[in-house]
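Novice: need a structure here:
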Amino acid sequence: MNSKLSKKLLVGAAAFAASVILLGTTACSSSSSGGGETGGGSGGSDAEIKIGLITKTDSNPFFVKMRESAQDAADANGAELIALAGEFDGDNEGQVAAIENLVSQGVQGIMITPNSSSGILAAIKQARDQGIVVVALDTATEPEDAVDATFATDNFAAGVAQGSWVKASLDGGEPQILMLDGTPGGTVDTFRHDGFLEGFGLEDGSPEILGMEDTNGDQTKAQTAMENLLQRAPQANALYTINEPAAAGGYAAILSAGLEDQISVGSIDGSCTGVENVKKGVIGATVMQFPTKMAEQGVEAIVAYAEDGTKPKAGFNDTGSVLITDNPVEGLDSEDTTWGAENCWG
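Specialist: Sure, this is the predicted structure:
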């Protein structure tokens, strides 16, 4: 750990008793308040079971929903949730410090959405060596067995669904593809990118790919990236996006360039906002994920381990995904935005 992070942890030490930790970001504890009771026992600082949650950031709507769902699940099980996050998408160093922080607080289990699927491995091993069960949510580690279990979307399959729909939406036209990727080093980014190309029947280096930019899944960065891509490739007719914030940023650039009727946009997330954007035509189709399921299954696995030593089901546990569009294509299963609005991020 570098000296800057050490200083941040020292500053935050006085707040540990309240489980409110500032770790180079606005990440906060989500432990139950002393005034509320839960069905399985008392939450808050008196809970016998402490569970850590470390998300990539604390601002992305997907991780906000995951944190809220984890808190609800912890409350229902009489456990205390301590929620931390990286300062930005890709902040591996901050997540390493967060693991060390949680270990020092005596958690029985840690749930993590790794910013770096390989860079976080040493910190995870140190936690597991001390008897702490560690599960990955949303993003698998590399290798996958570096954690006790993974609860996540099959991101390759989600990418295939996105690519298949975008290809079909071109009605046989020659694809001229732009790609707004996420953050290098994460399995989610790799699987979705590769899956999208699989859905198109292409591979990296294919001449149909006119340009690619990393966005860290951030809307503002995606808009800037798309503006740059369109300057180089104004003839583009298809856009891959790593997530819905990136899709919103990409669409803003498309709209500014007057190309909204030319470019077909696909995405992955399935937030209520994203479903509404599909309904409005901002996104042609999105693949819905279920962060609530990820969080609930992660909490339940750690509670079971804390209560009787039962380890979670090892390996990858698929929490499902559904293609959402109001323009279905033959041979590709999907639901419309009415269904999507009723089920978004359930």
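Novice: going forward, measure contacts and count neighbours with C-alpha atoms only.
Specialist: Will do.
Novice: Centroid-nearest residue for this structure?
Specialist: Relative to the mean C-alpha position of the chain, the nearest C-alpha, by C-alpha atoms, centre = their mean, is the one of D138, at 5.2 Å.
Novice: tally of neighbours for the closest residue to Q108 other than its chain neighbours?
Specialist: For Q108, the nearest residue in space outside its immediate sequence neighbours is I132; the separation is 5.2 Å by C-alpha to C-alpha, 6 or more residues apart in numbering. The local packing count at I132 equals 22, with neighbours defined by other C-alpha atoms under 10 Å.
Novice: To check against the first, give me the structure of this:
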Amino acid sequence: MKNRTSTTARLGSLASIALVASVGLAACSSGSGGGGSTDSTSAGDVGVTLIVKTTTNPFFVAMEDGAKAAAEKAGVNLTLAAGKEDGDEDTQIQAIENAISKGDKGILITPNGPSVVDAIQKARDAGLYVIALDTPPDPADAVDITFATNNFAAGESIGTWTAAQLNGKKATIALLDLFDDKVVSVDYNRDQGFLTGMGIDTADDQKNGDEAATGSYSGGEYEIVGNEATNGAEDGGRTAMETLLSKNSDINVVYTINEPAAYGAYQALQAAGKEKDVLLVSIDGGCAGVKNVEEGIIGATAQQYPVKMAELGVEAIAKLATDGTAPETTKGLDFFDTGSALVTDTPVDGLDSITSADASKICWGE
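Specialist: This next block holds a predicted model:
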């Protein structure tokens, strides 16, 4: 999920989206889901199941809220399901099976890993329309369409910002990724986008950790201390940061897969007395993360819009059910780009960004 045009062009504005469904179905209320559980309503003629990675991350809670609002508006019978934790594929597979059994029209899913692909194919074979949100599966065409941030471009924006802030200083880099036991595109696209924005040769841009450990970035010399998995969680970020600091206490650049991991990393840096010496960057743009930018904890983040992803997904399946119109990808991409924006209070000339004050008004795309 990459777009090799310039970062500035890609980040100039949020995606312009016109996928509003006009659906004359009976009104309904939507269920609320918790980790590893499902909830459904009884009203409505069109069934849609939203399956998120976990409800311990506010990103996915916001996604559920967006889906519930869209389902109520469209008269869709919405079921919510979630993994017990990031990477929990078994619970997601069971939720897919349940959607097939209920005769749902479609599924919205943020895949927790490659094992869900066979279950997705089973759903499509049964006639369900499957939309990936935020995280495309591998292969990408395992679903009918993906609604997501351009994760490579989001990573590239924070990498470009970081290189500019260093102003020629050596970059001693810690990379706090998502997994080390499975490969998902959101993980390598963000990581490799960040390194590309830094001006570092990524070797295989669909693989984390195979770039040269030392070399040159766009402003000077770099050293990569290592890649550590965080599982996208605060405690994982803290442990990963502690591990890398034990290898090299001179780290001055920390990339994180998301803002919960970033805050965990900050706690480890703070405990080591290093928090003022490091450029900490991330991707999410949630309300807590934007506040971290305002407070100077995170230097820059790339804001995504999960509410928009979920709303558009529900609307697309409702429209498909009523008039047969399927959603289309963004021109020039193999997915529907729901937009992103670089958030920082230390802007860089020539790099489009918004302030934390502006970002706080639209966190999660609400």
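Novice: what are the ranges of the strands in the first structure?
Specialist: Under the criterion DSSP state E, strands of the first structure are mapped to 50-55, 80-85, 109-112, 133-137, 149-152, 177-181, 209-214, 238-241, 264-269, 285-288, 316-318, 322-324.
Novice: and of those, who's closest to S19 of the first structure?
Specialist: Distances from S19 of the first structure to each of the strands of the first structure were compared by C-alpha to C-alpha, and the smallest falls on strand 80-85, at 6.3 Å.
Novice: which residues in the second structure does that closest one align to?
Specialist: Strand 80-85 of the first structure corresponds to residues 77-82 in the second structure, going by TM-score structural alignment.
Novice: What's the average distance for that stretch when superposed on the first structure?
Specialist: Once the two structures are superposed, the average separation between stretch 77-82 of the second structure and the matching residues of the first structure is 0.8 Å (mean C-alpha distance after the TM-score superposition for the first structure).
Novice: before we move on, what about stretch 156-163 of the second structure?
Specialist: Compared with the first structure after the fit, stretch 156-163 of the second structure shows a mean deviation of 1.0 Å (mean C-alpha distance after the TM-score superposition for the first structure).
Novice: what's the closest non-adjacent residue to the counterpart of V293 of the second structure in the first structure?
Specialist: Residue correspondence, TM-score structural alignment: V293 of the second structure in this structure matches V278 in the first structure. Spatial nearest neighbour of V278 of the first structure, chain neighbours left out: G284 (5.6 Å); criterion: C-alpha to C-alpha, 6+ apart.
Novice: Can you give me the neighbour number for that neighbour?
Specialist: Each residue near G284 of the first structure was counted by other C-alpha under 10 Å, and the total is 24.
Novice: Tell me if I'm right that it and S264 touch.
Specialist: Yes. Counting by C-alpha atoms under 8 Å, G284 of the first structure sits close enough to S264 to count as a contact (6.3 Å).
Novice: which residues are common contacts for these two?
Specialist: Residues within reach of G284 of the first structure and of S264 at once, by C-alpha atoms under 8 Å, 6 or more residues apart in numbering, are V166.
Novice: Alignment lookup: E244 of the first structure to the second structure.
Specialist: Match for E244 of the first structure (TM-score structural alignment): E259.
Novice: count of residues packed around that match?
Specialist: Here the number of neighbours of E259 of the second structure (other C-alpha under 10 Å) works out to 28.
Novice: if we can go back for a sec, distance of the match of V293 of the second structure from T337 of the first structure?
Specialist: According to C-alpha to C-alpha, to the nearest Å, V278 of the first structure and T337 of the first structure sit 7 Å apart.
Novice: swap in T273 of the first structure?
Specialist: 11 Å.
Novice: Neighbour count for the two, which is higher?
Specialist: Each of T273 of the first structure and T337 has its neighbours counted (other C-alpha under 10 Å); T337 has more, 25 against 15.
Novice: That one -> the second structure?
Specialist: Using TM-score structural alignment as the criterion, the counterpart of T337 of the first structure in the second structure is S356.
Novice: if I pick that match, what's in contact with it?
Specialist: When contacts are counted by C-alpha under 8 Å, 6+ apart, S356 of the second structure is found next to 290-291, 293-294, 343-345.
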